[in-house]
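Participant: got a sequence here, can you model it:
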Amino acid sequence: MSAKNMDNHNRWRNKTVAFRVSPEEDEQLEIFVKLSGLTKQDYITRRLLCKDVVVQGNPRVFKALKNQFAAVLEQLRRIEAGAGVDDELMDTIEMMTTIMDGMKEEFAYDD
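Facilitator: Here you go, the predicted model:
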């Protein structure tokens, strides 16, 4: 087996866990995974085991944030035109705010 099948504690990851999600849940999960900078497997595993998901700033995360800010802006314009706010948008905004707050704290320590 390859090294990618080992976890951080040098244990083999040889069990498969599968479950179904709706297209909307899949889209939300994909957004959160991209914003976290983790692999989908690591993101889901950490969330299921109630471990912290610590976002490490890197070019991929910054690009995902940029793309999500553009998508949120588009949704806010839609809302301004009279449409309603959906729960998925609020969850995405909350996740982005948490990431930005963490980045602000990280940069505050550098001073």
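
Participant: all contacts plus neighbour counts: C-alpha atoms, from now on.
Facilitator: OK.

Participant: who touches stretch 34-45?
Facilitator: For stretch 34-45, the external contacting residues (Cα atoms under 8 Å, 6 or more residues apart in numbering) are 30, 33, 53-58, 60-61, 64-65, 96.

Participant: and this one, please, so the two structures can be compared:
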Amino acid sequence: MFRSKSSRETMRQMAKRTEKERLDKLKKKEKNRKRPNTIAFRMSDEERRLFEDRVTMSGLLKQDFIIQSLLFSNVQFLGSTIAIKKIEERLVEIEMMIRSVLKKKELDSVLVEELSTIIELMQNKSL
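Facilitator: Model prediction:
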């Protein structure tokens, strides 16, 4: 079945408008998104099964379960020369930040969090 030129134009305009509306919705959704970063990792079949069981038992969403597990659980850090070197480098950066903060008399919450993590590691003597 052949369509007239005007009906093809109308269909093209509708398709363009629909596509534009879809893109506008995506842009708006991205603007309102609170967690724009993605982190991915791989698991064995057994690890995935255990993970799924724990998520189910927790009653949390997978995303919330992973975030809480990563941020609020005790993790044993294995001290290696590479890890120690990175911590030393970060401590030098933090020292410079603290010196500038002392001049401005205000402390950044991210810096405080990093410092407390390093202190916790040192107290646990896991390095």
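
Participant: and the longest helix for the second structure?
Facilitator: When the second structure is parsed with DSSP state H, its longest helix is helix 5-32.

Participant: before we move on, back to that, show me which of the contacts of stretch 34-45 of the first structure are buried.
Facilitator: Among these, the ones that count as buried by 16 or more other Cα atoms under 10 Å are 33, 56, 61, 64-65, 96.

Participant: nearest to Ala108 of the first structure, of those residues?
Facilitator: Ala108 of the first structure has its nearest neighbour among these in Gln56, at 15.7 Å by Cα to Cα.

Participant: what lines up with that closest one in the second structure?
Facilitator: In the second structure, Gln56 of the first structure lines up with Leu78, judged by TM-score structural alignment.

Participant: can you check which part of the first structure the longest helix of the second structure sits on?
Facilitator: Alignment note (TM-score structural alignment): helix 5-32 of the second structure is unmatched in the first structure.

Participant: which secondary structure elements does the helix or strand following that helix sit against?
Facilitator: As assigned by DSSP states H and E, the chain's next helix or strand after helix 5-32 of the second structure is helix 45-58. Helices and strands touching helix 45-58 of the second structure, as assessed by 3 or more Cα pairs under 8 Å, 6 or more residues apart in numbering; DSSP states H and E, comprise helix 62-72.

Participant: 7 Å instead, please
Facilitator: Using 3 or more Cα pairs under 7 Å, 6 or more residues apart in numbering; DSSP states H and E, no helix or strand is in contact with helix 45-58 of the second structure.

Participant: show me where the first structure has helices.
Facilitator: So, for the first structure - with DSSP H - the helices run 23-36, 40-48, 59-80, 87-110.

Participant: no more questions from me, cheers.
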